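Novice: Please find the sequence and the predicted model below.
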Amino acid sequence: MAKTINDVSRNSWILSTFPEWGTYLNEEIAATKVKAGSFSIWWLGCTGIWLKTHEDTNILCDLWCGTGKQTHGTGKMKAGHQMMRMSGCQNQQPNLRNQPFVIDPFAIKDVDALCVSHIHSDHLDINTAAAVNKNCPEAKFIGPKEVVATWRKWGVPEEKLIVVKPGDEVKVGAVTIKAMEAFDRTALVTESDPEVKLAGKLPQDMDKIAVNYLFETSGGNLYHAADSHYANEFAKHGNENQIDVALGAYGENPRGITDKVTSIDILRMAESLRAKVVIPVHYDIWTNFYADPKEITELWRLRKDRLQYDFKPFIWQVGGKFTYPEDKDRLEFMYDRGFEDVFTKENDVPFPSFL
């Protein structure tokens, strides 16, 4: 801690401030004992989650430790950017990071697998890969072909890498990880090959760049839809699998863009998946896609008696914990407010009783 202003520099400020939550959440996750017949998840921002089971299997998925715009720059998007390709817009999108860093990636321990859903950098993060590779030497790195190719390029050892495509299953500790079809048009128009960009072609195969995941645990099953847009094939996944909790990439689509799932399609997704709980994520992270998840709750209240399957939405907060099935009937998360032990000792500044 700086003693005088002469001890303060930009670097000292950064190191003393970021990540904003320090190791608070790391410590909470490590200390949590998950009850039999349940699983716990923590929201780390964007679509990043930590899954912990009763058997103490720990799965990290899509943790992103980067940031968005930090300068106005030229004010233009780079040629070939997926948002430019989809919309025909040249002006830079103002995607500023909207949430604090709630976890310290370099204090991560005991991760059994890092799963990444697709190739976009707000899901596939070099900082997370470096931290998990260093701190969790036995952890597996699981992702579709192009995700694994990126990890390989970054230097993740070959023996840790596992390529998955829809239909594949990987057993990690007490969790069975199923790779499923992704429905992410935005990822589909992301292409690094200049010739493909110039020809206006789409990449050859969605299955090589993106998957959705189903995490099957002894306490229930978690479906991670990553950045999938709404698709009728969600019903196929719901028919073929038991899905208890589903995460969907919700957001407010800017004019001329369809990138995030809307509030009504979050409900359609949950109904198609036959989930018991649906949780919107991703809307939190980019200022230009920020949305109010209460819109989902209100639409659910209007429609719940007409829905084909019974489920509830759950409105989360970044850094918050959700335990299934303990929290399945809750509609909203609230941070710990503390002071459970109030008045267990004599307070030395008593208020007059009339206050």
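Specialist: That came through fine.
Novice: Every contact and neighbour count from this point should use C-alpha atoms.
Specialist: OK.
Novice: Spatially central, which residue of this structure would that be?
Specialist: Centroid-nearest residue in the chain, with Cα atoms, centre = their mean: Thr47, separated by 1.5 Å.
Novice: and it, what does it touch?
Specialist: Cys61, Asp62, Leu63, His123, Ala226, Ala249, Val281, His282 (Cα atoms under 8 Å, 6 or more residues apart in numbering).
Novice: distance of it from Lys208?
Specialist: Here the criterion is Cα to Cα, to the nearest Å. By it, Thr47 lies 20 Å from Lys208.
Novice: repeat for Thr32
Specialist: Using Cα to Cα, Thr32 is found at 36 Å from Lys208.
Novice: In terms of neighbours, single out the busier of these two.
Specialist: Lys208 (20 against 13; other Cα atoms under 10 Å).
Novice: contacting residues around that one?
Specialist: Lys208 sits in contact with Pro144, Lys145, Glu146, Lys165, where contact means Cα under 8 Å, 6+ apart.
Novice: Apart from its chain neighbours, what residue comes closest to it?
Specialist: Nearest non-adjacent residue to Lys208, counting by Cα to Cα, 6 or more residues apart in numbering: Lys145, 4.9 Å away.
Novice: try it against this one:
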Amino acid sequence: MTNQVPKTDGRGFPSGAYLNQNHPMDRTQWLEDTFPEWGSFLNQEIENYEVPKGQVSLWWCGGPSWVLKTDEGGVFMIDQYCGPSMYTELYYCGVCKQAGADSINWIRLNPQVIDPWKFNHIDGIFCTHAHQDHCDLYAVKAMTATTDAPFYAPPVAVKKLQGFGVPDDRIVVAKVGESVKVKGAEVDFLICYDQTAIKTGEGDVLLPFEEAACCYLFKTSAGNILFMGDTWYHDGYVAIAQKYDIDVAIFDMGCNAPGATDKMTPYDCARVGQTLKAKLLIPDHYDNWANTAGDPELLVNQFTRIVSENTPEIKTMIMRCGGRFNYPADKDKGRYRYPDGSENYDFSKSTFAKK
């Protein structure tokens, strides 16, 4: 066997040279080498990135999951899902109840782009509601064990966090109408009209919206960023527009098979943005579950067309999993593009230059 090369140089994932050599291998080593698919690369980017003054940075981790970093260095997790494909059942699942389905398969499509065990510090973890992909066993356990960050959640999700072993002194109940100050922002707890969350739970439940879900408005030096979880469209959002200036609204979008509404349609997304009088809209969640993905490009194309034709004063941003969005610097980009790596190219070292 040739001399073994280091597995990594600190970039957060294995080197090609390591992967080209023979190594002892079992299932555990395979999982360690290949999952998360992005290793800790994005963790390092988030930690090392210095947010310019007057800006706020957002990383989309796919599905409903976001990281927000303020220009004071505050790092916040919103609805982080680090779990697998799964199934839900009629006795508990709100979508199953709406559809009358004994069970629904939720097949995960998006990669895992953060390692929840490898953050050196986190300043807060926010859950909009108690669904598995917003209040996640894997993310909660990791961040409970490796950080001292507080958790913020509405009452139903608080009970779930307690059941996961989060200490009471690290839990803040997100009561609609109240707010907290965090590093680089003030966060207001606003009503979330999630019609599925209020039906979720054992038995024929119909919970108050304030008990089941919460929107989080991060008021930063760059503007007001609203995370809406899995909301449905509701006329009640007019009240938020009357009280707050919304710079960026982030919300669920997807394709609903007849018989069960789970995500907002592109039309509903455009309508909720118009109702909020938001300056910029970012849809999420359309990428990660097979049963609500439809054709993701069709969804985003419909969404951007509806917004541009009906409310041309409102901007849209279509992200890609793992991408970073700076507001307001990137407000006119429209669509995220992954870096192509050309900043590392050097023609003088190229095989073409040596001919």
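Specialist: Cool, got the structure. Just so it is clear, the model here is predicted, and its values are computed rather than measured.
Novice: Need the counterpart of the residue nearest to Lys208 of the first structure in the second structure.
Specialist: Superposed on the second structure with TM-score structural alignment, Lys145 of the first structure falls opposite Pro155.
Novice: now swap in Lys328 of the first structure and tell me
Specialist: So Lys328 of the first structure corresponds to Lys331, using TM-score structural alignment.
Novice: would you say that match is within a strand?
Specialist: No: using DSSP: H, G, I helix; E, B strand; the rest coil, the secondary structure at Lys331 of the second structure is coil, not a strand.
Novice: Is it in contact with Leu280, as I believe?
Specialist: Yes: the criterion here is Cα atoms under 8 Å, and Lys331 of the second structure meets it with Leu280 at 7.3 Å.
Novice: so what sits against both of the two?
Specialist: What both Lys331 of the second structure and Leu280 touch, as defined by Cα under 8 Å, 6+ apart, is the set Lys315, Met317.
Novice: So if I had to pick from those two, which one is more boxed in?
Specialist: Taking neighbours as other Cα under 10 Å, Lys331 of the second structure and Leu280 compare with Leu280 leading, 23 against 17.
Novice: any idea where the helices of the second structure begin and end?
Specialist: Along the second structure, counting by DSSP state H, helices occupy 16-19, 27-34, 41-48, 94-99, 137-146, 155-163, 209-212, 238-243, 266-276, 290-293, 296-310.
Novice: Now render those helices as JSON lines, adding distance to Phe218 of the second structure.
Specialist: Below are the helices of the second structure laid out as JSON lines (distance: least, Cα to Cα, whole Å):
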{"stretch": "helix 16-19", "distance to Phe218 of the second structure": "40"}
{"stretch": "helix 27-34", "distance to Phe218 of the second structure": "34"}
{"stretch": "helix 41-48", "distance to Phe218 of the second structure": "18"}
{"stretch": "helix 94-99", "distance to Phe218 of the second structure": "28"}
{"stretch": "helix 137-146", "distance to Phe218 of the second structure": "21"}
{"stretch": "helix 155-163", "distance to Phe218 of the second structure": "20"}
{"stretch": "helix 209-212", "distance to Phe218 of the second structure": "18"}
{"stretch": "helix 238-243", "distance to Phe218 of the second structure": "14"}
{"stretch": "helix 266-276", "distance to Phe218 of the second structure": "15"}
{"stretch": "helix 290-293", "distance to Phe218 of the second structure": "28"}
{"stretch": "helix 296-310", "distance to Phe218 of the second structure": "24"}
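Novice: for these, which one sits closest to Pro258 of the second structure?
Specialist: For the helices of the second structure, the distance to Pro258 of the second structure is smallest for helix 94-99, at 8.7 Å, taking Cα to Cα.
Novice: Now that closest one on the first structure. Mean distance?
Specialist: Comparison of helix 94-99 of the second structure with the first structure after fitting gives an average deviation of 1.8 Å (mean Cα distance after the TM-score superposition for the first structure).
Novice: show me where the first structure has strands.
Specialist: For the first structure, applying DSSP state E gives strands covering 39-45, 48-53, 58-61, 113-115, 140-143, 161-163, 169-172, 175-180, 212-217, 220-224, 245-249, 277-281, 312-313, 321-324.
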